[in-house]
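Participant: Pasted the sequence and its predicted model underneath.
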Amino acid sequence: MKEKLLIIGASGHGKVVADIALKMNKWKSIAFLDDDETVKSSMGIEVVGKSLDAFKHIQDCDLFVGIGNNVTRETIQEKLETEGASLPTLIHPATVIGDQVELGVGTVVMAGVVVNCCTEIGKGCIVNTGATIDHDNLVGDYVHISPGVNLAGMVKIGKGSWLGIGSSVSNNINITGGCNVGAGAVVVKDITEAGVYVGVPVRRVNDGWQRF
């Protein structure tokens, strides 16, 4: 761990990431990188350069990708990993993490989250405010679990999927990668085909990407 933390992305998600980093109290200084030249600071934290400047600071800073879009986050984090960057895992102090839980680098776990025992969460994931993940879950890389999502036991979520706010997944369910599950949706059967799913229970509505 380095003494300085640079967060790539100073907008909404980046702000929450910065708030968690401040509350963890592990870095002497924290700053943002953002490609919007009109943004000079966020949350009172200075924006010191653009996203590509991260590669200039690999030796002296920890780096965290504070971008909500799964594809963009993956693209940037994979490049940083290739260059040997130090990528921390951020965990809000107001979380409950069970025994034998593994969290990948570049993953953020936000306030009020519960992750129960024997669960594995991949790298570059977002586990958003108040989500619950029960025992023996397997969450792939670059998954976004939105606020208030509830995953029962023995659930598997494939790489790059996005579970919308307040959605629920029953026990022993597999969701393939590249899925977007709508807000408030309920998943009671395996999802084996990528696409957008909405409703109670969920139904597939199209192939394309949609934000929830």
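Facilitator: Now that the structure is in, tell me what you want to look at. Everything numeric here is computed off the predicted structure, so don't read it as measured data.
Participant: C-alpha from now on. contacts and neighbour counts both.
Facilitator: OK.
Participant: Roughly how far does Glu81 sit from Val127?
Facilitator: Between Glu81 and Val127 the distance is 21 Å, computed by C-alpha to C-alpha, to the nearest Å.
Participant: how much space is there between Asp19 and Arg73?
Facilitator: For Asp19, the distance to Arg73 equals 19 Å [C-alpha to C-alpha].
Participant: One more: Leu151?
Facilitator: Counting by C-alpha to C-alpha - Leu151 and Arg73 are separated by 23 Å.
Participant: between those two, who's got more neighbours?
Facilitator: The neighbour comparison of Leu151 against Arg73 (other C-alpha atoms under 10 Å) goes to Leu151, with 25 against 21.
Participant: if I look at that one, how far off is Leu90?
Facilitator: 21 Å.
Participant: Gly14 too?
Facilitator: 12 Å.
Participant: Could you do Glu46 as well?
Facilitator: 20 Å.
Participant: More neighbours: which of these two?
Facilitator: More neighbours surround Leu90 than the other of Glu46 and Leu90, with 22 against 15 (other C-alpha under 10 Å).
Participant: Just to check, the more buried one is in contact with Ile126?
Facilitator: No. Counting by C-alpha atoms under 8 Å, Leu90 sits too far from Ile126 to count as a contact (9.9 Å).
Participant: Surely Leu33 touches Lys15?
Facilitator: No. Between Leu33 and Lys15 there is no contact under C-alpha under 8 Å: 11.8 Å.
Participant: okay, the two: which has more neighbours?
Facilitator: Taking other C-alpha under 10 Å, Leu33 and Lys15 do not tie; Leu33 has more neighbours (27 against 19).
Participant: okay, pairing it with this:
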Amino acid sequence: MTQDADLLARVQRAIDPDVFARLSQMQVAFVDENGIEIGQTSVIDAHLGEAKRHRAASVFLFSDSGKMLMQQRAKQKIVGGELWSNTICGNARPSESSEACAHRRLREELGIEGVVLEQVDSFEYRVPCDAFFSEWEFDTAFIGTYSAEPTPNPQEVMGWEYLSFDVIQKQLEDYPEKFSPWFRVFIKRPKILEMFHAVSRQIVEKE
């Protein structure tokens, strides 16, 4: 048995069989170093071991008061289960654009539709998640405005909260283990930090 096959067998024993079956069938866009689609692979395969590079979208929604809608990922998620992260993160399906993925996952995870999204960053990152899985994404980050209560899908999301950037920073310093490993990467990127600062400046200017 190869190393990957052995790891896959251990994953199959460790996670819910229905989740394993569903994510073994669900396909995502496999991309090169420029983010160009070169094939497709299953969600399980895309994240197994050191992972395979795949297209993704991340969304940061801010309320009118400048607080970001954070979500706590559902326990059964194969990466980042029970951890807090930005509004949504999603893997693009084959032939699906990053923006289309962002809107789809907003709807599927939080019941949010019709939000205008603006691209703020595009980058590649790679980070281990646990003994079984890693993330390796060519990610596009979007910002939008939303102040209502979301309608979370319990299979995707177990909690949500609007938090200010100051509170997020303090919680990251005190309890980094409560946040997804990719969110800890995102929050250090200059363009994403500038996004938070720009939102804060706009709120001050309104007051």
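Facilitator: Nice, thanks for sending it over. As the structure is a prediction and not an experimental result, all values here were calculated from the model.
Participant: TM-score for the pair, please.
Facilitator: Overlay of the two chains. TM-score (TM-score structural alignment, normalised by the length of the second structure): 0.25; 94 aligned residues with a C-alpha RMSD of 5.7 Å.
Participant: Count residues in the vicinity of Pro190 of the second structure, would you?
Facilitator: 10.
Participant: And Ala5 of the second structure, by the same measure?
Facilitator: Close neighbours of Ala5 of the second structure, defined as other C-alpha under 10 Å, add up to 10.
Participant: Mind listing what's buried along the longest helix anywhere in the second structure?
Facilitator: Secondary structure of the second structure per DSSP state H: the longest helix is helix 190-206. Buried residues in helix 190-206 of the second structure, counted by 16 or more other C-alpha atoms under 10 Å: Ile192, Met195, Phe196, Val199, Ser200.
Participant: next one: stretch 137-146 of the second structure
Facilitator: Using 16+ other C-alpha under 10 Å as the test for burial, stretch 137-146 of the second structure gives Glu137, Phe138, Asp139, Thr140, Ala141, Phe142, Ile143, Thr145, Tyr146.
Participant: circling back to that earlier point, who has more neighbours, Glu81 and Val127 of the first structure?
Facilitator: Val127 (26 against 15).
Participant: Isn't the more buried one up against Val109?
Facilitator: Yes. Shown here, Val127 of the first structure and Val109 form a contact pair, counting by C-alpha under 8 Å, at 4.8 Å.
Participant: re earlier: reformat the buried residues of stretch 137-146 of the second structure as CSV; add distance to Leu106 of the second structure and secondary structure.
Facilitator: Below are those laid out as CSV (distance: C-alpha to C-alpha, whole Å; DSSP: H, G, I helix; E, B strand; the rest coil):
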residue, distance to Leu106 of the second structure, secondary structure
Glu137, 18, strand
Phe138, 19, strand
Asp139, 16, strand
Thr140, 14, strand
Ala141, 13, strand
Phe142, 12, strand
Ile143, 12, strand
Thr145, 13, strand
Tyr146, 11, coil
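Participant: Let me know the closest of the residues you listed to Pro181 of the second structure.
Facilitator: Set against Pro181 of the second structure, the nearest of these by C-alpha to C-alpha is Glu137 (12.6 Å).
Participant: these two touch, right, the closest one and Val127?
Facilitator: No. Counting by C-alpha under 8 Å, Glu137 of the second structure sits too far from Val127 to count as a contact (9.1 Å).
Participant: Next, count neighbours for Trp84 of the second structure.
Facilitator: 24.
Participant: Any figure for the gap between it and Gly159 of the second structure?
Facilitator: To Gly159 of the second structure, Trp84 of the second structure is 9 Å away according to C-alpha to C-alpha.
Participant: Which residues are in contact with each of those two?
Facilitator: Applying C-alpha atoms under 8 Å, 6 or more residues apart in numbering, one finds that Trp84 of the second structure and Gly159 are jointly contacted by Gln71, Gln72, Arg73.
Participant: By neighbour count, which of those residues wins?
Facilitator: Greatest neighbour count in those, by other C-alpha under 10 Å, goes to Arg73: 27 neighbours.
Participant: how close does that residue sit to Ala29 of the second structure?
Facilitator: 22 Å.
Participant: Repeat that for Gly39 of the second structure.
Facilitator: Note on Gly39 of the second structure: its distance to Ala29 of the second structure, by C-alpha to C-alpha, is 6 Å.
Participant: Please apply the same query to Ile168 of the second structure.
Facilitator: Ile168 of the second structure sits 31 Å away from Ala29 of the second structure, going by C-alpha to C-alpha.
Participant: Among those two, which residue is more densely surrounded?
Facilitator: The residue with more neighbours, out of Ile168 of the second structure and Ala29, is Ala29; 25 against 17, by other C-alpha under 10 Å.
Participant: So the more buried one is in contact with Arg55, correct?
Facilitator: Yes. At 5.7 Å, Ala29 of the second structure and Arg55 qualify as touching, with contact defined as C-alpha under 8 Å.
Participant: From the contact counts, what lies against the helix or strand hosting Leu63 of the first structure?
Facilitator: Here Leu63 of the first structure sits within strand 61-65, counting by DSSP states H and E. Contact partners of strand 61-65 of the first structure among helices and strands, from 3 or more C-alpha pairs under 8 Å, 6 or more residues apart in numbering; DSSP states H and E: strand 4-8, helix 70-82.
Participant: Just want the angle from it to strand 4-8.
Facilitator: Orientation of strand 61-65 of the first structure against strand 4-8 (axes from the mean of the first three to the mean of the last three C-alpha atoms, to 10 degrees) gives an angle of 20 degrees.
Participant: Strand 61-65 of the first structure versus helix 70-82: what angle between them?
Facilitator: Using the same axes, to 10 degrees, the direction of strand 61-65 of the first structure lies 160 degrees away from that of helix 70-82.
Participant: tell me which residues in strand 61-65 of the first structure are buried?
Facilitator: The neighbour-count check on strand 61-65 of the first structure (16+ other C-alpha under 10 Å) flags Cys61, Asp62, Leu63, Phe64, Val65 as buried.
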